[in-house]
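K.L.:
any chance you could fold what I've pasted below:
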Amino acid sequence: MIRLLKLLLLVPLLAGMLAAVGGLWWLQQPLPLAASEQKPLLVTIAPGSSAQTVADTLTSAGVNAPSALLYAWFRFSGQARDIKAGTYEIAPDTTPRTLLSKLVRGEQALRSVTLLEGWNIRQVLQAVRSSPDLTQDIEGMSHNDIMALIGYPGRHPEGRFFPDTYRVVTRAPASSVLKQAAQAMEQRLTQVWEQRDGASPLRTPDEALILASIVEKETGLESDRRRVASVFSNRLRIGMRLQTDPAVIYGLGERFDGNLRRVDLESDTRYNTYTRAGLPPTPIAMPGMASLLAAVRPVESNAIYFVSRGDGSSQFSATLEEHNAAVQRYILRR
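P.N.:
Modelled structure (predicted):
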């Protein structure tokens, strides 16, 4: 009888031990995912979700584990209330233990969106609108509406976004990338304006942004940027027209077919710096940091002309005679 009692007491103990061992084993095993190709699952946990709702959301999204078992694990861990809302990527090798750790730490799925130096607003919006990782909340919106949405109502969008790679949560609104880029450009512009040369002819940060965009389009050679900026600064200082082809091309918009003709240079538009003095009314592209700095701190020189050497660099001249000789050498004799 005593032996029977001992055995009866031992059975639940053994069962408990087996359950504990089984539980520890399960916590270390990859969770099976519903996707036949075993690709990562994207799961969005809504704000305010209870532990049970989180477990149900996971199983509904394709995590092949009993919802009750996931819920029990969340509760048993003592971290059920620490799970954070967001969009998460669950890889095929994710275990219950690493899953909970991801949810508690808020390690959301991130994606990169890159905006390149020298892009114009059409290219910027195309990149953002075509990203499969973003939720499109700017589709069909005008430039004015987009700028208002991201907190810059009434501001022209050209050149207002800093070229960089932005990391955003998967399925984030497209406008969130634009807002980050606009804030980044505003911060960079403030920084470089504080470093401007006291002799600069530029009167406002916006003028610095416009000149920087011209410098960005006129050369891709790092060592030439400050010298190119010097030419345009010198021209502004003496009232000479800038005569920069990229501004004329920008004014042509989609009409530009890759061939800039004499008639284009002679046709007056707001962006034709051959027919109008001073800076164009807006930037013509997104300048990078090097071009921003060049615009406010050009090298000291007396050059008012430059011409491409054909290898990416430029020849700078202080007189028309020198410039004509450079044109003869580098353009006409190619």
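K.L.:
alpha carbons only for contacts and neighbour counts from here, please
P.N.:
Fine.
K.L.:
mind listing what's buried in the host helix or strand of Gly16?
P.N.:
Element membership of Gly16 [criterion: DSSP states H and E] is helix 2-27. Across helix 2-27, burial judged by 16 or more other Cα atoms under 10 Å covers Leu27.
K.L.:
chain center to it, what's the gap?
P.N.:
Remark: helix 2-27 is offset 57 Å from the chain centroid, using Cα atoms, centre = their mean, to the nearest Å.
K.L.:
and this one, so I can compare the two:
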Amino acid sequence: MRFILKLFFAICLLAAGLAGGLWWWSGQPLPLASSPADFRIAPGSSLRSAIGQMREAGLDVPVVPLVLLARAGRSDTGIKAGSYSVARGVTPRQLLDKLVRGQVTQGDATLVEGWTFRQWRARLDAHPDLVHDSRGMSEAQIIERLGLPVASLEGWQFPDTYLFDKRSSDLDLIARAARAMQRRLDAEWTQRAAGLPYRNPGEALAMASIVEKETGRPDDRPLIAAVFVNRLRLGMRLQTDPTVIYGLGQSFDGNLRKQDLLTDTPYNTYTRAGLPPTPIAMPGQAALRAALNPAASDALYFVARGDGSSEFSRTLDEHNRAVDRFQRGKM
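P.N.:
Predicted coordinates for the structure are as follows:
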């Protein structure tokens, strides 16, 4: 009986010693190969797998002590996937708390209103916090890979600032921006004005992209949209420079010439009637709303005043006088 009691007390002392040692170790700084150390925990990872991923990133984390510490705190199954960053001085206890709380590090990327898909893709390609899975893929391959119901990604990415876990795939951001645009367009389409000359939401998106490129002034967007809607209704050509510039592609040098307006391309709205075959940029919320709820106006023309706003006219004579005043300096 005494032997059993002695053994029991010995085991208790040993357990207390181990527990004390484990608690002491949990408060000691972990050795880092570099500071800060960045690592990513993949979704579905067990704690042991997560430790392996941390060790690969340069954190010298012993497997057994951290597993025992997590089990003691009943947190061994509660770690969150995502990207993390820890600095020199971090202790195992702090590291485990960060993993359980899901205190991930985030990157961000901003898609600016009026950008083309080529500009957005260049931004993603150069982003240091993304995994560039789309590199080398054509636009058609990206669409197929993501299973998107569109023929072109132009216009189908909603301008916004997107937050993401560092080391996320750039394809994830493209998919998120596409879903965001689809949601916004669907919402505006259901609240559109009656009698608009669009056969489907894609045509409305093309109009919104033109409105986006024609003005950055919020008050003018519904009036700009009204001009182009009125022209479509009358069968007039849209005659808008941004579509011509888009059709020129990378050959455009910043100077739009008369010859460019006369050269036919699928996007030249001086030579072709109707809307361009695709959007020409990524329109924001205000441009979407303007295209689907244009102002009540019978204007058919507009010209820039030189201060960011536009002068609107109902007749060609009025428009020519406005051009003389605001473009040629004639009163």
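K.L.:
TM-score for these two?
P.N.:
TM-score for the superposed chains, counting by TM-score structural alignment, normalised by the length of structure 2: 0.89, backed by 324 aligned residues with a Cα RMSD of 2.6 Å.
K.L.:
what do we get in structure 2 for Val299 of structure 1?
P.N.:
Aligned by TM-score structural alignment, Val299 of structure 1 pairs with Ala295 of structure 2.
K.L.:
helix, strand, or coil at that match?
P.N.:
coil (DSSP: H, G, I helix; E, B strand; the rest coil).
K.L.:
cool, the one 3 residues further on as well?
P.N.:
Classification of Asp298 of structure 2 by three-state DSSP places it in coil.
K.L.:
where along the stretch 51-200 of structure 2 do the strands fall?
P.N.:
82-86, 106-110, 130-131, 161-165, 168-169 (DSSP state E, counting those that start in this stretch).
K.L.:
now Gly154 of structure 1, nearest residue through space, not along the chain?
P.N.:
Computed as Cα to Cα, 6 or more residues apart in numbering, the closest residue to Gly154 of structure 1 that is not its neighbour in sequence is Asn144, at 6.4 Å.
K.L.:
returning to what we had before: gap between the match of Val299 of structure 1 and Ile224 of structure 2?
P.N.:
Distance check for Ala295 of structure 2 against Ile224 of structure 2: by Cα to Cα, to the nearest Å, it reads 8 Å.
K.L.:
neighbour count: these two, which is higher?
P.N.:
Ile224 (28 against 18; other Cα atoms under 10 Å).
K.L.:
quick one: map the more buried one onto structure 1.
P.N.:
Match for Ile224 of structure 2 (TM-score structural alignment): Val228.
K.L.:
Provide the aligned range in structure 1 for stretch 241-259 of structure 2.
P.N.:
Counting by TM-score structural alignment, stretch 241-259 of structure 2 pairs with residues 245-263 of structure 1.
K.L.:
now do the contacts for the residue sitting nearest the centre point of structure 1.
P.N.:
Computing the C-alpha centroid of structure 1 and ranking residues by Cα atoms, centre = their mean puts Tyr166 first, at 3.6 Å. Neighbouring residues of Tyr166 of structure 1 by Cα atoms under 8 Å, 6 or more residues apart in numbering: 112-114, 177, 180-181.
K.L.:
against Leu134 of structure 1, how distant is Ala85 of structure 1?
P.N.:
From Ala85 of structure 1 to Leu134 of structure 1 the distance is 18 Å (Cα to Cα).
K.L.:
returning to that earlier point: Thr265 of structure 2: which of the strands of the stretch 51-200 of structure 2 is closest?
P.N.:
Comparison of the strands of the stretch 51-200 of structure 2 against Thr265 of structure 2 by Cα to Cα identifies strand 106-110 as nearest, at 30.8 Å.
K.L.:
against structure 1, where does the closest one fall?
P.N.:
Using TM-score structural alignment, strand 106-110 of structure 2 pairs with 110-114 in structure 1.
K.L.:
how about residues contacting that stretch?
P.N.:
Contacts of stretch 110-114 of structure 1 (Cα under 8 Å, 6+ apart): 127-128, 131, 133, 163-170, 177.
K.L.:
I'd like these as JSON lines, with distance to Leu221 of structure 1 appended.
P.N.:
Supplementary listing: the contacts of stretch 110-114 of structure 1 in JSON lines, determined by distance: Cα to Cα, whole Å:
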{"residue": "Ala127", "distance to Leu221 of structure 1": "25"}
{"residue": "Val128", "distance to Leu221 of structure 1": "27"}
{"residue": "Ser131", "distance to Leu221 of structure 1": "30"}
{"residue": "Asp133", "distance to Leu221 of structure 1": "33"}
{"residue": "Pro163", "distance to Leu221 of structure 1": "17"}
{"residue": "Asp164", "distance to Leu221 of structure 1": "18"}
{"residue": "Thr165", "distance to Leu221 of structure 1": "21"}
{"residue": "Tyr166", "distance to Leu221 of structure 1": "25"}
{"residue": "Arg167", "distance to Leu221 of structure 1": "28"}
{"residue": "Val168", "distance to Leu221 of structure 1": "31"}
{"residue": "Val169", "distance to Leu221 of structure 1": "34"}
{"residue": "Thr170", "distance to Leu221 of structure 1": "35"}
{"residue": "Val177", "distance to Leu221 of structure 1": "28"}
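K.L.:
all set now, cheers.
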